[in-house]
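*Asks:* could you look at this predicted model? Sequence included:
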Amino acid sequence: MRLVVDLNRCQGFAQCVFLAPDVFALHGDEALLFSPRFDEAHRDRVEKAAAACPVQAILVDYSDEPTKGVEPHVG
């Protein structure tokens, strides 16, 4: 799982910091720090943090996870 934050859109409301403090941190008044990769153990909190962002600046990318129910193509 990978986390992407649009820092141009982020306005430092810090809702993500309160909901997932192991992944997000606010440095000073406005600088958001975050871990771009996070463990499955933090998934629920990260999803809640992304949903709570008032400007929708957080994207959770699951593209590196295996697709369930899809058989690999053998050529």
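*Replies:* Nice, I can see it.
*Asks:* every contact and neighbour count from this point should use C-alpha atoms.
*Replies:* Fine.
*Asks:* list the contacts for V17?
*Replies:* 23-26, 49 (CA atoms under 8 Å, 6 or more residues apart in numbering).
*Asks:* so it is in which element?
*Replies:* helix 15-19 (DSSP states H and E).
*Asks:* ranges for the strands of this protein?
*Replies:* Along the chain, counting by DSSP state E, strands occupy 2-5, 24-27, 31-34, 58-61.
*Asks:* and here is the other one:
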Amino acid sequence: MHITIDEGKCCGAGQCVLVAPDVFDQRDDDGVVILLDAEPGEDQHAVAREAAAVCPAAAILVDE
């Protein structure tokens, strides 16, 4: 699994951080997503997929 982020799409909703805090964080100044782990371990795959699915801006791309 490989994750990419489109920061330009990110609206700072923070749903990704709530779902997968080991994979995503947010910048303090504007709330834009920070990718902590572009290739998370298998134990994080389900939450990474869920984070991409709940992102209101579709800013998270998961490549299996």
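*Replies:* Done, it's in. What you see is a predicted model, and the numbers here were worked out from it, not measured in a lab.
*Asks:* among the contacts of V17 of structure 1, which pair sits farthest apart?
*Replies:* Pairwise distances across these (CA to CA) peak at 13.6 Å, for the pair L26 and A49.
*Asks:* tell me which of those two has more neighbours.
*Replies:* A49 (23 against 17; other CA atoms under 10 Å).
*Asks:* the more buried one maps to what in structure 2?
*Replies:* The equivalent of A49 of structure 1 in structure 2 is A51 (alignment by TM-score structural alignment).
*Asks:* doesn't I34 make contact with D25 of structure 2?
*Replies:* Yes - D25 of structure 2 is in contact with I34 according to CA atoms under 8 Å; the separation is 4.9 Å.
*Asks:* and these two? which has more neighbours close in?
*Replies:* Taking other CA under 10 Å, D25 of structure 2 and I34 do not tie; D25 has more neighbours (20 against 15).
*Asks:* ok, the corresponding residue of structure 2 for E30 of structure 1 - contacts?
*Replies:* Superposed on structure 2 with TM-score structural alignment, E30 of structure 1 falls opposite G31. Applying CA under 8 Å, 6+ apart to G31 of structure 2 gives the contacts 11-14.
*Asks:* let's go with 10 Å and repeat that
*Replies:* 10-14, 25 (CA atoms under 10 Å, 6 or more residues apart in numbering).
*Asks:* how close does it get to A38 of structure 2?
*Replies:* 19 Å (CA to CA, to the nearest Å).
*Asks:* again, but for G14 of structure 2
*Replies:* Look at G14 of structure 2 and A38 of structure 2: by CA to CA, they are 17 Å apart.
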